[in-house]
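# Next come a sequence and a model predicted from it.
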Amino acid sequence: MSVGMRTKYLKINPLVPELHKIRLAAKILARGGVVAFPTETVYGLGANALDGRAVRRIFRAKGRPADNPLIVHIASFQDVQDLVAYLPPRATLLMQRFWPGPLTLIMPRSDLIPDEVTAGLDTVGLRMPSHPVAQALIRATRLPIAAPSANTSGRPSPTTGQHVLRDLRGKIDAVIDGGPSTVGVESTVLDLTSPVPTILRPGGITYEELQAVLGKVAIDPAVKGQQVEHPKAPGMKYKHYAPAGEVFLVTGDLERVVARVRALVAAWQRRGRRVAVLATSETAPFYQDEPRPDYLEVLGSRRQPETIAANLFGALRNCDRHHADIILAETVKEEGIGLAIMNRLRKSAANRIIRA
């Protein structure tokens, strides 16, 4: 595959996908191509999960390290039997409760899954997306689809078709544009091969929801910033979600956070830097007076953290469009989907945290 190939752009109805467009994308996947498609979390970059050569095209298009495993997307419960060596006892309960939806389950892989998908591990991550376009595409292809986020590796994940085109136009065969993703952060990844089910990546299904079903649930130290050498799930090892500007998280009592952010804006602007602030609707009015940031993005309300999650990656990309050198982001409570928001912010900031 060479850069400069023609990328087909397929605008589609996200609720009632046009069958001829789905079939066109399915044909591309069946012949070993790569297609970006919407899910409820973020856009995925898909290839036939049973074809190692097709999967390698994902890695080349993204510039993704080969030891970073992929998630396999399916459209029926029957598909699981062929893709795992055995079904852990808790898996059926979780699938019945959360599938289709933003939960990936790590289970022992079957011999059908090539090493390219799992980075040579003996486990595989499976997910059943709920987005109608993703469901229709998988069913039409009649194959499991390996799909990481459809962005250049290390960049903020894409939540619109236009985000995908900005990163991957000319590098992939097609983009199916089904409008903005609703969850906005990737799926929760839960390891069922450990003695206690362990969250390797927080996402659209929360720790609290999993705990209510399973009782005891662990959180991998990598979720809160500890580095790992051999990742069992995407996003555990490498720099992720990073815009061009340097991201700093400002944490502490909210009133002190606002004061510290305003002081940092003034200090960096005196040094000739363009400064963006990622705020919430509760704090945004306090950044309207001088010193004002060069760009202010309101992510949503702290009372509705789901809106913050949905807007986060788009906001980081908007900071690039406004040529921000420095990006100051307020932190949120690490409960509910806030755990996923803070995981992504830490990755974006490479753990640069300023305490107010």
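Done, it's in. Residues are numbered from 1 along each chain as shown.
# okay, CA-based contacts and neighbour counts for the rest of this
OK.
# Now do the SS call for residue 277.
Look at residue 277: counting by DSSP: H, G, I helix; E, B strand; the rest coil, its state is strand.
# dump the residue contacts of it.
Applying CA atoms under 8 Å, 6 or more residues apart in numbering to residue 277 gives the contacts 293, 295, 296, 297, 327, 328, 329.
# The stretch 51-200 of the chain: strands as residue ranges?
71-73, 103-108, 123-127, 145-146, 174-177, 188-191, 198-201 (DSSP state E, counting those that start in this stretch).
# The stretch 201-350 of the chain now?
Counting by DSSP E, counting those that start in this stretch, the segments of the stretch 201-350 of the chain that form strands are 218-219, 246-251, 275-279, 295-298, 326-330.
# Of those, which is nearest residue 265?
Comparison of those against residue 265 by CA to CA identifies strand 275-279 as nearest, at 6.2 Å.
# quick check: angle from that closest one to strand 246-251?
40 degrees (axes from the mean of the first three to the mean of the last three CA atoms, to 10 degrees).
# What separation is there between the closest residue to residue 138 other than its chain neighbours and residue 277?
Nearest non-adjacent residue to residue 138, counting by CA to CA, 6 or more residues apart in numbering: residue 75, 6.0 Å away. Separation of residue 75 from residue 277 (CA to CA, to the nearest Å): 40 Å.
# Included below, for side-by-side comparison, is a second structure:
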Amino acid sequence: MAHIVTGDSGIHDVVEALRRGDVVGFPTETVYGLAADIRNEAALQRIFSVKGRPTSHPLIVHIADFDQLHDLAVGVSPACLALLEICWPGPLTVVVSAAPHVSRVCTGGRDSIAVRLPAHPLAQMVIRELGAPVAAPSANRFGHVSPTSALHVANDLGDDITLVLDGGPCAVGVESSIVDFSVTPPEILRPGSITAEEIRAILSHHGTDLSTSSHGPSRAPGMMDRHYAPRARLVLHEAGDPLPVDGAPILRFDTNLVDAARHLYERLRELDARHIPLAHVVLPTPSGLGFALRDRLSKAAAGL
């Protein structure tokens, strides 16, 4: 079982592990990440093997400041920078053209890189003390329910990693919004707590449109048809629909969307912990944060 560490000594232990080429669990405001030093290709490859993740699936690189963005990326547009000035640090990832020196292990073989500046103070401390960005997808088995606590990480990956830095429960609870600036107009590849409406409003001040219709092969995490999935079968219902009376639990995500997002993955994990085979899910309306919740729940329910 992975050792859960806390405080300054925990930060030190995690940074030393990263310097040795280990992969570690660390907190962000969205979900917990499985982090590796981006300068170490063997460590990056270890992320894929621990998660069981396809190597063509890009990793999100987490940074501590804008200087690290400019080291990793080339040709970042003024509209992109304007968006980041407002939304960073925070739950927004941008896909931009990668600098030549960036490992293509990190980018899934592409010439673009996904970058985020997390708001969680412990994540920033780890990156600053390490002196380099970290690649950090969600710290769970590929396709399964994302972790929002250190214990979730230890339970999922404890046989394959040694350390998890405990930063408490994740404040947001769903993965970051992803906007692809390597295409014109920019596209939302994954909805999150920073909504399409908010992003479009910012970009419009800089004469830039926003597309919400991503297409083609997976260019970012979370674009697979089935993802974020518990073992339980989920049956989705719109708010106001009649619900079956079959004894299966009913999970409602149609009120208090901020709280619903924060506890989404915890509630899905509880189904599996209780060995519940089937649950009914009431979806939120498709607007604002509701888009992100519907995205996660639709993918969690797909394919069963």
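Perfect, I can see it now. Just so it is clear, the structure is predicted and the values come from calculations on it, not from any experiment.
# Checking the contacts of residue 277 of structure 1 against structure 2: which ones persist?
Of these, the ones still in contact in structure 2 (both residues aligned by TM-score structural alignment, their matches' CA atoms under 8 Å) are 327, 328, 329.
# mind checking how far the residue nearest to residue 138 of structure 1 is from residue 20 of structure 1?
From residue 75 of structure 1 across to residue 20 of structure 1, the span is 19 Å (CA to CA).
# quick one, which of these two is more surrounded?
Set residue 75 of structure 1 next to residue 20 and count neighbours by other CA atoms under 10 Å: residue 75 wins out with 24 against 9.
# show me the contacts for that one.
Counting by CA under 8 Å, 6+ apart, residue 75 of structure 1 makes contact with 128, 129, 135, 138, 139, 144.
# Go through those and single out the one with the most neighbours.
residue 128 (27 neighbours).
# what sits against the alignment partner in structure 2 of that residue?
Under the alignment by TM-score structural alignment, residue 128 of structure 1 pairs with residue 117 in structure 2. Going by CA under 8 Å, 6+ apart, residue 117 of structure 2 touches 62, 63, 64, 65, 88, 89, 90, 91, 92, 93.
# Tell me, how many residues neighbour the fourth one?
The reference is to residue 65 of structure 2. For residue 65 of structure 2, the neighbour count with other CA under 10 Å is 17.
# The second one too?
Taking other CA under 10 Å as the criterion, the count of residues near residue 63 of structure 2 is 25.
# end to end, how far does stretch 171-188 of structure 1 reach?
Using CA to CA, the end-to-end distance of stretch 171-188 of structure 1 comes to 28 Å.
# quick one: it aligns where in structure 2?
Counting by TM-score structural alignment, stretch 171-188 of structure 1 pairs with residues 160-177 of structure 2.
# Which positions within the matching stretch qualify as buried?
160-167, 169-177 (16 or more other CA atoms under 10 Å).
# Stretch 297-314 of structure 1 now?
Those would be 297-300, 302, 305-314, for stretch 297-314 of structure 1 by 16+ other CA under 10 Å.
# what residue of structure 2 matches up with the residue nearest to residue 138 of structure 1?
That one, residue 75 of structure 1, aligns with residue 64 by TM-score structural alignment.
# Against residue 19 of structure 2, how distant is its match?
17 Å.
# Equivalent analysis for residue 197 of structure 2, please.
For residue 197 of structure 2 relative to residue 19 of structure 2 (CA to CA), the value is 40 Å.
# Same drill for these two, tell me which one is more crowded.
Between residue 197 of structure 2 and residue 19, counting by other CA under 10 Å, residue 19 is the more crowded of the two (17 against 12).
# So what does that one match up with in structure 1?
Alignment note (TM-score structural alignment): residue 19 of structure 2 maps to residue 30 of structure 1.
# Residue in structure 1 paired with residue 258 of structure 2?
In structure 1, residue 258 of structure 2 lands on residue 306 (TM-score structural alignment).
# how about stretch 131-151 of structure 2: buried residues?
Taking 16+ other CA under 10 Å as the criterion, stretch 131-151 of structure 2 shows 132-151 as buried.
# can you pull the contacts of the counterpart of residue 316 of structure 1 in structure 2?
The alignment partner of residue 316 of structure 1 in structure 2, by TM-score structural alignment, is residue 268. Taking CA under 8 Å, 6+ apart, we find residue 268 of structure 2 in contact with 145, 230.
# what about residue 215 of structure 1, how many residues close to it?
For residue 215 of structure 1, using other CA under 10 Å, the count is 11.
# I meant residue 44 of structure 1, not that one.
Residues lying near residue 44 of structure 1 (other CA under 10 Å) number 28.
# thinking residue 137 of structure 1 is in contact with residue 27, fair?
No. Between residue 137 of structure 1 and residue 27 there is no contact under CA atoms under 8 Å: 10.0 Å.
# So which of the two has more stuff around it?
Applying other CA under 10 Å to residue 137 of structure 1 and residue 27 shows that residue 137 carries more neighbours, namely 26 against 14.
# What lines up with that one in structure 2?
Looks like residue 137 of structure 1 aligns to residue 126 there (TM-score structural alignment).
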